[in-house]
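Undergrad: Next comes the sequence, and after it the predicted model I'd like to discuss.
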Amino acid sequence: MTPPASAGPPASAGSAGGPGRATAARYPFSAVVGMADLKLALLINAVSPGVGGVLVRGEKGTAKSTIVRALAGLLPPLEVVPGCRFSCAPDAPDPGCPDGPHPAGAAEERAARLVELPVGASEDRLTGSLDIERALTEGVKAFEPGLLAAAHRGVLYVDEVNLLHDHLVDLLLDAAAMGESYVEREGVSVRHAARFLLVGTMNPEEGELRPQLLDRFGLTVEVAATRDPDERAEVVRRRLRFEDDPAGFAAGWAGGEAELAARIAAARERLPGVALTDAALRQITAVCASFEVDGLRADLVTARAAIALAAWHGRDAVTSDDVRTAARLALPHRRRRDPFDAPGLDRERLDEILEEHADPGEQPEPDDDPDGPGGPDDGGGPGGSGGLEGGDPSGPPQEGAGSDPSVEDGPGGGRSAESEPAPADAAYKPRLFTVPGVGAGAPGRRSKARSPFGRVSGARPGARGLHLTATLRAAAPHQRARGRSGPGLVVAPDDLREAVRDGREGNLVLFVVDASGSMAARKRMRAVKGAVLSLLLDAYQRRDKVGLVTFRGAGAELALPPTSSVEAGARRLDRLPTGGRTPLSAGLLRAAEVLRVERLRDPARRPLAVLVTDGRATHGPDPAAAAGRLAGALGNGASVVVDCESGPVRLGLAAALGSRLGAETVRLDDLAADGLAGVVRGARRSAA
């Protein structure tokens, strides 16, 4: 069995009609097993798009994309103006629509769209731009709409939204905030409506989302694959049936899909009549204030979600149960104070607040829909998909304490117990540092680079990222010689010019830390960990990648593979043990291997190695040869050596190691004032 190209394991992921599939059949929404909170969050937004969309966080292969794409088949059809590329409603067309003015009374019906935004899309693909073909052939200035226009009154879906480039994130933020898209580029000035249901999926292991975009999602849901063997078997069973006969499988669930679609339409009609009582509103504001969420968007989103829930359940007024469910979907991602905090909500505290501010006359509502809209059956045939509010999905297994042995070889060749992991000093805001020169790595916010997404600083011959003005300027002097007639320009291949853009790149900061017995002093490791955490936080904000190699005992390990996930980095650093001998050569060689592999994966990303050691080597060969390997692996990157040697007599081993690496060497005692990031910045300025 071959899984779909967009899927993880075939049991629970993939999209019918997605990349790699020959059929246009869509996996039915009601056929997805479990995923109660995710189904409910999507249905809340289908009832009330004003809630603001859904962010789906979860491990790979958990049907995130499958269920989001399945939602489109349940949305009510739209009335649109015929021929309008911006989906204007016939009864209330956009007065500023670029395709307007529209004739009165003209209308046609079409299905609601689900528009997918690829993470590698260009800016003009998202917002639209000048129609270059018409400009060059007809000599007219015409606007070609982008994905924001196509998604108006529909769903805009971003898979792996946490990997979206910053320039696209900024455009999404503007459109989501204003409900409009403004295009000012290449001589085109256009404004059009862009109100859409924003749905994003992400794997937190691949990095976190910018706080500004995170807050724009109305609801968030954590998903994980079930650990119940029977339920997993049912997922596999249904997926295999779908892949054998997509059309037949979808037809078998047509009844459940029609029932869900009808219920969404009925809830939309009921929505304007649902009352948000003063008691329910007081509960909402009390919950948001007690959990100390920033701003008032959380209050508004919770209120809208509670109203939509009441409409979904056929109620005329919001109840405490509606507020409870809305709060646990709307607040977790808004309680994060920094990227080290995992999203979550204290359920017991939530119940206490709701009870404290409840209307004394309100009676608990009976569960009038215990099995969800699909019916009570969640077996292998049509009719059920599990209760929409029944229980949370099983969480991922907790990471263990690591595979490090409890004892390591001591300096004398015996066994010595390792120290308990030292806590880290508090993270601080590090000073900016950059790698000298001009790179061409992944878009970021740190070092100078040539980037396809930066500020236009010039033009050069080429056809990638066409610079229209420069192209027209190059072609203009040759029009008479080329026998031009009519309004169009005669353009030759040699006239084409591409834009030269100055931007910023993200770097790979690789820490190589001595965790042996000589470094076991808590004060020393606390300072090192605090500095690493500070740079990890800074890397999140500047779109860097950070890795951690540690060496102790008889060898070295990659404690943190290069990543942008601050949560993963914080967990690994928190439990980093110390003790044993000092295999310095092993640490240098492991770092060189990590850089070699990363260069193959991402050859344009420039590295910066930060070696934290006292220079001693009590196990393994002399580190001179290993230092040469590491220096070669750095390529066009740079390195810093932090000298941790202490005491009245200093051997200068770390300084000698720095010389072999061509690195700036600084003493650990000098880190106290500015932190490790300040030293790195100073070293890079010296190198420049």
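TA: Right, received. Where do you want to start?
Undergrad: make it CA atoms for all contacts and neighbour counts henceforth
TA: Will do.
Undergrad: Now name the helix or strand holding the closest residue to Glu123 other than its chain neighbours.
TA: Distance criterion Cα to Cα, 6 or more residues apart in numbering; nearest residue to Glu123, sequence neighbours excluded, is Leu168 at 6.4 Å. Assigned by DSSP states H and E, Leu168 belongs to helix 166-178.
Undergrad: Could you list every helix and strand that the next helix or strand after that helix packs against?
TA: Proceeding N to C from helix 166-178, the next assigned helix or strand is strand 180-185, under DSSP H and E. Using 3 or more Cα pairs under 8 Å, 6 or more residues apart in numbering; DSSP states H and E, the elements in contact with strand 180-185 are helix 123-127, strand 128-130, helix 166-178, strand 188-193.
Undergrad: ok, 6 Å please
TA: The contact analysis (3 or more Cα pairs under 6 Å, 6 or more residues apart in numbering; DSSP states H and E) places strand 180-185 against strand 188-193.
Undergrad: any idea which helix or strand comes after the strand it packs on?
TA: Downstream of strand 188-193, the next assigned helix or strand under DSSP H and E is strand 197-202.
Undergrad: For the helix holding Leu168, which outside residues touch it?
TA: Outside of helix 166-178, the residues within contact range by Cα atoms under 6 Å, 6 or more residues apart in numbering are Ser181.
Undergrad: and here's the other structure:
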Amino acid sequence: MVERRNVLPFTAIVGQEKAKLALLVAAVNPAVGGVLLSGDKGTGKTTLVRALADLLPEIEVVADCPFGCNPRNPLEMCDSCYEKAVNGGDLKVARRKMKVVDLPLSITVDRLVGTLDIKRALKEGIRALQPGLLAEANRNILYIDEVNLLEDYVADVLLDSAAMGWNIVEREGISVRHPARFILVGSMNPEEGELRPQILDRFGLFVSIEAPLDPDTRIEVVKRVEEFQSDPISFAERYRPLQEELRRKVVKAREIINEVAVPDDLLQLLAKSVVEMGIRTHRAEIVTVKAAKAIAALDGRKTVNLEDLKKAMELALPHRIKSRPFEEPPQPPKPPEDRSPQEDESKRRDEKEQGKGEQKGKKMENSSTVPPSLGNKEEKFSAEEVDMENEKALKLKDRFQRARGSRSVRTTVIDNPHGAPISYTTPRHDPHDIDLTATMISAILRKSPVIEEGDIRVRVRKARTKRLCAILLDSSGSMAAMRRIRIAKGIAMNFIKNAYVKRDELALICFKGAKSDVLAHPTRRYNDVLRLLDGVKTGGRTPLPSALHNLATMARIFKEKYKNAVVTGILVTDGKANVPLGGDIKEEMERLCKMLKRMNVKLEIYDTRPSGVIDPAPSFIDLMAKLTDAEVHRI
């Protein structure tokens, strides 16, 4: 009986040609390292992946092997199959369709890599592996939806297996390894946060998927979906010839892929282009060459041409151009401008006026007093690197260096189903996160077929502490004096980069005029926060109580959402609060500071008041430090 698959045919999908090509390349040569599809919700990412599995030809596997080993290649066999093949044993061969193995975000390490086979342990008294998801994914498609939300500890295990092509299990007395060679496909919505750079670089190909804006194309999408849902069998039959033709191309490409050659002049062009783009990883050239060969093989050719290389570069390089966090992609040089003599004279006058303005600004910076009218109008200043060379700033420099080098904070949790399991123990209360393997072993050691209450064990896990770094940036008019806002933005930029390293949630609150504004609610889209920071303008009064109130509200919501969360407020200000919420400003400041301390919100204050400057306006920094036990750093 023919199995009926309710999957939209690959050739029936409208548009998304670049994504289709990337998936076909990975199908021809899985060594490219997988495909990452990035785009908004509802753009067909999952549909493409499932359609690919339905398109691909059947594969040969060892019939009785739980890992689906390749019977024709000893290098892709588990230890058991390899031993049989070497000793001349008979490996029964079966054929089966490739399938999509979904990796859920809530998966545990036991389910991913495998664990003790309880049934065999009880019946036969031996320790054998119960295969996990990596065994099921071998020689199939491993699909991770919302891969940017995958827990770090699961991603680490997955990266090891993807890099080596083998899953090595060492636990509960088990020592087993088996092949784990799969087509890795991930999808993500960039609005929900960036992907860890370690995982991003593992994906050989990257495609940004966008919904078509052409009305006719969108109408065609609706029509095909309606036709497919009303009668999927007839719809699939209509596209069967196209499916078979494309399937034959994939099979032929797999056969000739190792014979495809890349001319030296194209290799020279590729290497030169990668260097000019500022890409540092060698994986860029390696993956591009593999992809170009696969594209040529799909076209039935054994020599890569320039068009193949261009297509491959479009798939393999976009996510590697920005090779370092927050580094802007290199910009091509601007062509020389063709100006008339009058335009040249106008530009010289503008540069002369600008020079006068800069001299005036330097005189202002050297002044020992702050003009009361400065900062009444909105001004925009760019961030400035914090001077870390003088003795007063050494502690701050050391702090930033330690922060960048430190890893995410992890805490030990017991009987809580979140985090990587590291051990087990007896339960203290009613058990929830039961370790079945350890529980069974306890009963086996007592030589009892019945599990008693004393045998129950619960997991001990290492869980990542959810953390929020909320930056409170004073952008009032007083921060324009001596361009303090440039230093303040530089400090905020350091903490944004620190949050990126630690994968912390990040928020940005700016306060000026009548109230504070939450420019960025808790997020992991760090580049967006940087852009918002760069656009902050100065001007107006200092509503510091409003900023502290927003911080308290944000901290309360975050702690309600995540148990044991840690919230840190980074307050960059001169402390000259002069806009109350509605009452006495000092009483409001005291009440808000006490509230933050009760909520266990750690406050760090970066005082932007320069030393040696006469400034009669009062500052609330000392009061805040006293009531919240905040650390104060003078810049």
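TA: Structure's in. What do you need? This one's a predicted model, so the numbers in the text were calculated from it and none came from an experiment.
Undergrad: quick revisit: corresponding residue for the residue nearest to Glu123 of structure 1 in structure 2?
TA: Counting by TM-score structural alignment, Leu168 of structure 1 lines up with Val154 in structure 2.
Undergrad: Kindly report the same for Ala279 of structure 1.
TA: Per TM-score structural alignment, Ala279 of structure 1 is aligned with Asp265.
Undergrad: and what of Val500 of structure 1?
TA: Per TM-score structural alignment, Val500 of structure 1 is aligned with Val460.
Undergrad: and its match, which of the three is it?
TA: Secondary structure, DSSP: H, G, I helix; E, B strand; the rest coil: Val460 of structure 2 is strand.
Undergrad: What about it, how many residues nearby?
TA: 24 (other Cα atoms under 10 Å).
Undergrad: Which residue is the nearest non-sequential neighbour of the residue most central in space within structure 2?
TA: Closest residue to the average C-alpha location of structure 2: Leu195 at 1.3 Å, with Cα atoms, centre = their mean. Of all residues beyond its chain neighbours, the one nearest Leu195 of structure 2 is Asn148 (4.7 Å), with distances taken as Cα to Cα, 6+ apart.
Undergrad: my guess is the one you found is in a helix, correct?
TA: Yes. Under three-state DSSP, Asn148 of structure 2 sits within a helix.
Undergrad: Comparing stretch 532-541 of structure 1 with structure 2, how large is the average distance?
TA: If you overlay the two and look at stretch 532-541 of structure 1, the average distance to its match in structure 2 is 2.0 Å (mean Cα distance after the TM-score superposition for structure 1).
Undergrad: Where does that stretch end up in structure 2?
TA: Mapped onto structure 2 using TM-score structural alignment, stretch 532-541 of structure 1 covers residues 492-501.
Undergrad: Give me the contacts around that stretch.
TA: By Cα under 6 Å, 6+ apart, the surrounding residues in contact with stretch 492-501 of structure 2 are Arg404.
Undergrad: same deal with stretch 493-506 of structure 1?
TA: Applying Cα under 6 Å, 6+ apart, the contact partners of stretch 493-506 of structure 1 are 441-451, 454-467, 471, 474-475, 543-544.
Undergrad: Apply 7 Å and report the result again.
TA: Contacts of stretch 493-506 of structure 1 with the rest of the structure, by Cα atoms under 7 Å, 6 or more residues apart in numbering, involve 440-467, 470-471, 474-475, 542-544.
Undergrad: And the residues you listed, which of them are buried?
TA: Using 16 or more other Cα atoms under 10 Å as the burial test, the contacts of stretch 493-506 of structure 1 include 440-454, 459, 461-462, 466-467, 470-471, 474-475, 542-544 as buried.
Undergrad: In strands, which of those appear?
TA: Assigned to strands by DSSP state E, the following of these qualify: 443-454, 459, 461.
Undergrad: returning to that earlier point: and the residue nearest to Glu123 of structure 1, how many neighbours does it have?
TA: 19.
Undergrad: quick one: it from Arg125 of structure 1, how far?
TA: 10 Å (Cα to Cα, to the nearest Å).
Undergrad: so where does the counterpart of Thr46 of structure 2 in structure 1 fall, helix or strand?
TA: Alignment note (TM-score structural alignment): Thr46 of structure 2 maps to Ser65 of structure 1. Taking DSSP H and E as the definition, Ser65 of structure 1 sits inside helix 64-71.
Undergrad: Average offset of that helix relative to structure 2?
TA: Compared with structure 2 after fitting, helix 64-71 of structure 1 deviates on average by 1.6 Å (mean Cα distance after the TM-score superposition for structure 1).
Undergrad: looking at structure 2, where would I find the counterpart of the helix or strand just after that helix?
TA: Downstream of helix 64-71 of structure 1, the first helix or strand assigned by DSSP H and E is strand 78-80. Counting by TM-score structural alignment, strand 78-80 of structure 1 falls onto residues 59-61 of structure 2.
Undergrad: starting at the chain centroid, how far to that stretch?
TA: 34 Å (Cα atoms, centre = their mean, to the nearest Å).
Undergrad: One more: stretch 634-653 of structure 1?
TA: In terms of Cα atoms, centre = their mean, the centre of stretch 634-653 of structure 1 is found 36 Å from the chain centre.
Undergrad: go on, stretch 7-17 of structure 2?
TA: Worked out by Cα atoms, centre = their mean, stretch 7-17 of structure 2 lies 28 Å from the chain centre.
Undergrad: about what we covered before: how many residues are close by the residue nearest to Leu195 of structure 2?
TA: Neighbours around Asn148 of structure 2, by other Cα under 10 Å: 22.
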